[in-house]
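J.: Predicted structure and sequence below. I'll ask about it afterward.
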Amino acid sequence: MGQTDSGVPEERVLRETVHYCNRVYQRYSIDNELYWAPVDEEEIHRMQALHLAINVALDGNLTIPVLGEPQRILDCGCGSADWAIAAANKYPKCDVKAVDICPQLLPNSVPSNLQLIIDDLNGRFTFRSSYFSFVHSQMVAEGISANRWENYVRDIYRVLKPGGWCQLSELYLNAQSDNGTLAADSALSRWSAGYLRGSQLQKDPRIATKLGNLLKVAGFAEIKCQMFKMPMSAWSNDAREQTIAQTSVNAIQSMLYSVGLYPFTRKQGLSTVDFEQLVHDARDEAKDPARKAYFSLYMWTARKPATAP
């Protein structure tokens, strides 16, 4: 612990949980409105499925930039640590550090070159400047406060070595249709609107679309974005998207409930019965291949200039 100045309590406190609507949450995150998703086995399975879907999108690669032999890697918001474990195994001579606020999500056994750090990314990084060869950040929008993002990206810039790369990946949970069949009153559209409305009180649920400007302001160069469709059913004729759907379908079915439960019921006051009905209807629409529904995954890469001080 202790790689940011967030002042998080000891691990014993962070391991305390609370049950809400038959799901398990980290008490500290709920009390401090840090992270609104569950931390139970079902959520770990969702994270693992999403990791596989993203890995397929990258044709089996962990990164878009070719890293060569990195010395040090930082994984921000590692969740169940699937990416960090894969990175540690791929680069056995590399020192990999992975940070997350929820110890409930972390595995008990990891490669010897991987260090798991329990900390809050909303605090300023205390890692040394120009220390890491590569920084990976994935699906942290639900845990980063809206007013933290600019300095979060600046922190990533500062701890990177000159010439080092970063890769930031976020889902934009605004349901889309490849054939325009999602009406504004559809369950998926209503879920998306409600999620965005409930989350934006403290978070920035649209951050996936804004990272390019933040990377530029922080001083990064070679900024690029790739957008991948995460299909909600096996509707696509594209070979890659068909393979992505094999894991993204289950991840999204689970996500519609787990990611939405707190913003809908606690932040907006929707009854549990009404929320569950909305999720039921949204799942039915998502499974319908005729709707060609998907969420967009934005994957940003950028490089700290080699001439940076």
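T.: Okay, I see it. Numbering: from 1, shown residues only.
J.: hey, let's count contacts and neighbours off CA atoms from now on
T.: Fine.
J.: and the lengthiest helix in the chain, how far out from the chain's middle?
T.: Criterion DSSP state H: the longest helix present in the chain is helix 239-258. Remark: helix 239-258 is offset 15 Å from the chain centroid, using C-alpha atoms, centre = their mean, to the nearest Å.
J.: and it, which residues are buried?
T.: 241-258 (16 or more other C-alpha atoms under 10 Å).
J.: what's next to the next helix or strand after that helix, contact-wise?
T.: Downstream of helix 239-258, the first helix or strand assigned by DSSP states H and E is helix 261-265. Residues from elsewhere that reach helix 261-265 (C-alpha atoms under 8 Å, 6 or more residues apart in numbering): Trp36, Ala37, Gly194, Tyr195, Gly198, Ser199, Leu270, Ser271, Thr272, Phe275.
J.: Pasting the second one now:
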Amino acid sequence: MFMPTRRPPLCIPNMSVNHPPPRHGCIYRSSREGPFLRESDGRVFNAQNDVYYLPADDVEFDRLALQHRIHYHILGSLYPGGDLVDRILAPEWGVEKAVLDVGCGACHWAVEMALKFPHVHVIGVDLAPRTNIPEQPPNLRLEFDDANLGFPHYHGCFDVIHCRSIVTVGIHDRDQFFQEMERCLRPGGIIIVIDGEMPTLNHNRQRIPPAPMDGNYPQTRGWMARIMFEASQDFAARGASPIFYDIAGVLFQSLVATGAFFNPVIQLMYLPLGPWPVGNTEAETRWIQQLGEMMRQNGLEFTRSLRPTLKHRGFSDEDVDKMLFGAEREMLDLSVWMYTRWVYIYAVKPR
């Protein structure tokens, strides 16, 4: 049985669905003992490290639920790779299968994977995972931990490792992180990485220059670009690794640098911040405008979550309000047609 303990086990012990792990099991590293959460500007944040500085409260969990729907809308699935993941996780007599969701956050992906694959042990790890999950699947376990500290207790334990929206905003050393993920993956296992660049792009997919702080909307445009620029500077100063260009190339090189992933498969996507694009058919237009509306709602809430970050950069409440207002109007009025660039990448570890 998968019992909670202060020191993680060397690997996932044998379990059966008849003897599930305890609900809300909690493991954390002794080097980071203490409170898990803290408050700032009316929002709740993790208290385990200063690298990842996005909220960990119900408002953020709702945004992450929307982001989860966005990626499902794009992929038509819980993951890229489709049948490949299904084959890797297919039941095998006498073989325990396991999935690691790094930076599980609100746990929507982890929950759905546990439901889709009831014979698979799903482990969700986060600095501050959501723990009040209704009807938590018995094969899902959550852990408080910092991915920057490594997972030596999980080397060779997982068939699938999933990393979404963590590498660019929560990881100090990308190459070291992917080397550790490779060690945690079993031969024949797959790593899935989904992440986005910080800059916003115009309708020609060129970088939008940040608005000057002495301007005002609507005379001055580029306020979303200004917020993303300032946030990325703050993330970098905290020790994260935001990506400003060529996200596909950067992550590809980091995976290849492990020496284990030789042919990562990449899907690069330009996601509109608003329902402004038009497709080649009526069905395409409906699909992309539905995506754009979800991205707009996600963008609106994401910029609001950055208020503490912008204040940490030294901006006054007045300047923060000006930036947030300008970015909000750009998205709501569609006065600036914007994209953000995301990458979906997966790679298989050779047997």
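T.: Received the coordinates, thanks. These figures come from a predicted structure and were not determined experimentally.
J.: Send over the TM-score of the superposed chains.
T.: Scored by TM-score structural alignment, normalised by the length of structure 1, the superposition of the two chains gives a TM-score of 0.87; 295 aligned residues with a C-alpha RMSD of 2.3 Å.
J.: three-state assignment of Pro350 of structure 2?
T.: Here Pro350 of structure 2 is recorded as coil under DSSP: H, G, I helix; E, B strand; the rest coil.
J.: Which position in structure 1 pairs with it?
T.: With TM-score structural alignment defining the correspondence, Pro350 of structure 2 maps onto Pro305 in structure 1.
J.: and the longest helix of structure 1, what does it pack onto?
T.: Judged by 3 or more C-alpha pairs under 8 Å, 6 or more residues apart in numbering; DSSP states H and E, helix 239-258 of structure 1 is in contact with helix 41-57, strand 221-231, helix 272-287.
J.: Just the helices from structure 2, written as ranges.
T.: Here structure 2 has its helices, by DSSP H, at 58-75, 83-88, 108-116, 167-170, 174-184, 223-238, 247-256, 282-305, 307-312, 317-332.
J.: quick one: contacts of the fourth one?
T.: If you take C-alpha under 8 Å, 6+ apart as the criterion, helix 167-170 of structure 2 is touched by Val51, Tyr52, Tyr53, Arg174, Asp195, Gly196, Glu197, Phe235, Ala240, Ser241, Pro242, Ile243.
J.: now swap in stretch 50-64 of structure 2 and tell me
T.: With C-alpha under 8 Å, 6+ apart, stretch 50-64 of structure 2 has contacts from 37, 43-46, 105-106, 128-130, 169-172, 235, 238-240, 298, 301-302, 305-306, 309.
J.: Would you check the span in structure 1 matched by that stretch?
T.: Using TM-score structural alignment, stretch 50-64 of structure 2 pairs with 33-47 in structure 1.
J.: Could you check how far Thr126 of structure 1 is from Glu241 of structure 1?
T.: 39 Å (C-alpha to C-alpha, to the nearest Å).
J.: Ok, Asp284 of structure 1 next?
T.: 20 Å.
J.: now Ala183 of structure 1
T.: Taken as C-alpha to C-alpha, the span from Ala183 of structure 1 to Glu241 of structure 1 is 23 Å.
J.: And Arg283 of structure 1, by the same measure?
T.: Distance of Arg283 of structure 1 to Glu241 of structure 1, computed by C-alpha to C-alpha: 19 Å.
J.: Please apply the same query to Val24 of structure 1.
T.: 32 Å.
J.: Asp281 of structure 1 too?
T.: For Asp281 of structure 1, the distance to Glu241 of structure 1 - C-alpha to C-alpha - is 24 Å.
J.: Please apply the same query to Val159 of structure 1.
T.: For Val159 of structure 1, the distance to Glu241 of structure 1 - C-alpha to C-alpha - is 35 Å.
J.: can you check Ser130 of structure 1 too?
T.: 37 Å.
J.: try Tyr35 of structure 1
T.: Computed as C-alpha to C-alpha, the Tyr35 of structure 1 to Glu241 of structure 1 distance reads 30 Å.
J.: Kindly report the same for Gln176 of structure 1.
T.: 15 Å.
J.: now do Asp100 of structure 1
T.: Asp100 of structure 1 is 29 Å from Glu241 of structure 1, by C-alpha to C-alpha.
J.: tell me the contacts of Asn49 of structure 2?
T.: Here Asn49 of structure 2 is in contact with Asp146 (C-alpha under 8 Å, 6+ apart).
J.: What distance do you get for it to Trp109 of structure 2?
T.: 23 Å.
J.: do Gly188 of structure 2 as well
T.: Relative to Trp109 of structure 2, Gly188 of structure 2 is positioned 22 Å away (C-alpha to C-alpha).
J.: Wait, Met216 of structure 1 touches Glu222, no?
T.: Met isn't right for residue 216 of structure 1; it's Lys. No: under the criterion of C-alpha atoms under 8 Å, Lys216 of structure 1 is not in contact with Glu222, lying 9.3 Å apart.
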